[in-house]
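Colleague: The amino acid sequence is not available; the structure is as follows:
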């Protein structure tokens, strides 16, 4: 009877612990990134009253006789299944699609979380609500590429990220239509080409299109000498800015059937001009290389003349730009933070890395939706992993909800309550049996 009473006591204890875990799960049903717990039981050592015996010629074998001594908690597991997505439209909210944890850090070292509710602090660091710095990789200032080395705190609004450096114009594309009967072609039709020097100062260069004296389907193109002007149209002193020898003028030929520019050179060089400018009047900026002007996109249709020039090649590269201020930023599905600037330029500001563990269920909860490594979780190498390495991604403007399943929790609550109730009945029944035993003395 005492054995049964102690078994009932053990049953009460383990079901109380299970109810504690269920209560915690339900309390955190709306906690961002929360991972629910699960309790499993096992039986305690059994007392053997009689051992097993084998069969003989005259008698069969007998099974052992044992009395169990109650139940014990086998494990309290953290379920690492992925929670559902909750849309917030906050650009700094993120959800990991797949495995892994965000890496955050404070004075105590690295912590890990699935809760991606981040924000900027007063100096521009990306942090979680408790002020822990979100960790990731920086950018090589020379190449602009991500350096996948030891993780550091991500500072979006750092001094170097607040502006975009100016860039010199390398390519200009001239496009549009030229009406071959346009009267202005006789004396030369002039348009302005926009260019930027190495410090982002903007100038215009006069570009002339003129009829070829020998053929109606040919035009002569040239950059006019001393044609460098500031943004107000004022000619820059007596600076001579000429094309390399042999490029004045450039004669282009149009196909008589299609009205498009014909190119005989494999590299398209016969449809290009080169502007060699050298030093500029700002005194300390320069054009360190010739500017390529491509006019392969011109046509000779019977429409109004609409010729114009714009910076950049057909892919928009080499356009040149002044310095720009940071106006916006966004975090891509690969964790890269893209800055957008007032000069229409973009650049990578950093990349959020994640941590993966061989046994994520072995991580230990330390509060505030945070985990830390244990001897059974696997170590963090201090570098992290690209979220896309195993097919994962970051979902911006979305948070991961708790993975608590209320239907399961309420079902477990009922069975736990019944288990607790049944074990209490064991204690009551054992007490009554003991009372009857004591009453035998009467």
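Modeller: Looks like it arrived, so ask away. Note that the coordinates shown come from a computational prediction; the quantities given were computed from them, not determined experimentally. Numbers count the residues shown, from 1 in each chain.

Colleague: from here on, contacts and neighbour counts on C-alpha atoms
Modeller: Will do.

Colleague: just how off-centre is stretch 320-330 within its chain?
Modeller: Relative to its chain's centre, stretch 320-330 lies at 20 Å (C-alpha atoms, centre = their mean, to the nearest Å).

Colleague: what residues does it touch?
Modeller: Applying C-alpha atoms under 8 Å, 6 or more residues apart in numbering, the external contacts of stretch 320-330 come out as 91, 161-170, 195-197, 199-202, 311-312, 337-345.

Colleague: Now with 6 Å, please.
Modeller: Around stretch 320-330, the neighbours that count as contacts under C-alpha atoms under 6 Å, 6 or more residues apart in numbering are 162-169, 196, 200, 337-343.

Colleague: and if you look at stretch 88-99?
Modeller: So stretch 88-99 is contacted by 116, 117, 118, 392, 393, 394, 395, 396, 397, 398, 399, 400 (C-alpha under 6 Å, 6+ apart).

Colleague: still on that earlier bit, mind giving me the ChimeraX command for buried ones among the contacts of stretch 320-330?
Modeller: In ChimeraX, this line selects whichever of those come out buried by 16 or more other C-alpha atoms under 10 Å:
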select :162,163,164,165,166,167,168,169,196,200,337,338,339,340,341,343
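
Colleague: Structure two is appended below for comparative analysis:
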């Protein structure tokens, strides 16, 4: 029986060395998870035997368990290199298989059709953005695709742009301009001016300038506006009036003034108005004129210049007009028993529901899912020093089992040589 025991030990040590060798070979494989060989003793069934007299007949490999511990994160220069910091797997789809696969290797790039893929041409799955650019946190899994073409412009007066805003301080010490009739070409006819770039319905930019002229000593301020240096009316008329109380607080109600309409020759909607300017927060204190904030929500057309991925999985397109647009959200899958996953090679696993449980698909950061880190990759979690020590241990085990076979052989030879 010692032959069988020694042989089982040789087989078990050999398989353990295979596991160690595979770990060492993949010590530089991105997203690889190290495995451990689990041993179990072997006993023969006996109807009349008892624990006091049983002798084992060897050992066997009970299981090879992967260790899904976190690997170190390393920075890269590719914004589509994504590391998972915590639990979860990327969901991948391929045209050659109806079943999704799962991976921790986040080295992605874009194919000619705009899909985010890995080195095996599998597509990264997630939740697609809605038509208005809103990125959902759940929904139907779909292959994430970076849309081609340019971003359409948005005019300053569009509903999504909101009102223009201006937060200013008009110096209360100022008097009435020396020239009574407003003329944008004559600085003596107004106290202050401030410019703002606005966009028409085709995304053409226009220089809108607002002018502020004191109507009377200690009194309100008349507001005028020009577009590309042209007044909307001849002679120019005030857009409205801003009135302040004795504490310098704006009392004009509502705080918005509607800009006039101008005739355009750009092919955009004409006549056209940039919309309403909200002066909420504007003051009249005894200090110099200041422009704290002047904003508008329109923009011109833009070309895609890059892609970024946020910690919550949001994939955004970055455009040449300084705008961003939601493309989708990377989805992560978690499992009740990751060791029940079936290894497919290429750092891919497939779910075996009877063992691993069903995939729980959710956004990064939701539930027990980890967060994402862009321009990072997750290194193999193999501890090379530990594996080399384990290799020495298994080598000694192999030698010891070989020695037990050799000793049994010598005993048998002695019995054969008895006279």
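Modeller: Thanks, I have the structure now. No experiment lies behind these values; they were computed from the predicted model shown.

Colleague: Can I take it that residue 47 of the first structure is in a strand?
Modeller: Yes - with DSSP: H, G, I helix; E, B strand; the rest coil as the criterion, residue 47 of the first structure is part of a strand.

Colleague: Residue 64 is in contact with that one, correct?
Modeller: No - counting by C-alpha atoms under 6 Å, residue 47 of the first structure does not reach residue 64; the two are 10.4 Å apart.

Colleague: Give the intersection of the neighbour lists for the two.
Modeller: Residues touching both residue 47 of the first structure and residue 64 (C-alpha under 6 Å, 6+ apart): there are none.

Colleague: Counting by contacts, list what the host helix or strand of residue 298 of the first structure packs against.
Modeller: Assigned by DSSP states H and E, residue 298 of the first structure belongs to strand 291-299. Judged by 3 or more C-alpha pairs under 6 Å, 6 or more residues apart in numbering; DSSP states H and E, strand 291-299 of the first structure is in contact with strand 171-177, strand 272-275.

Colleague: With distance to residue 234 of the first structure and mean neighbour count added, can I get those in JSON lines?
Modeller: Shown next, in JSON lines, are those (distance: least, C-alpha to C-alpha, whole Å; neighbours: other C-alpha atoms under 10 Å):
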{"stretch": "strand 171-177", "distance to residue 234 of the first structure": "21", "mean neighbour count": "21"}
{"stretch": "strand 272-275", "distance to residue 234 of the first structure": "19", "mean neighbour count": "22"}
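
Colleague: Quick one: the helices in the stretch 101-250 of the first structure, in order.
Modeller: 184-187 (DSSP state H, counting those that start in this stretch).

Colleague: show me the contacts for residue 250 of the first structure.
Modeller: Contacts of residue 250 of the first structure by C-alpha under 6 Å, 6+ apart are 220, 221.

Colleague: Could you find the counterpart of it in the second structure?
Modeller: Under the alignment (TM-score structural alignment), residue 250 of the first structure pairs with residue 241 in the second structure.

Colleague: how much does whichever helix in the second structure runs longest stray from the first structure?
Modeller: For the second structure, the longest helix by residue count, based on DSSP state H, is helix 384-416. Superposed on the first structure, helix 384-416 of the second structure shows a mean distance to its aligned partners of 1.3 Å (mean C-alpha distance after the TM-score superposition for the first structure).
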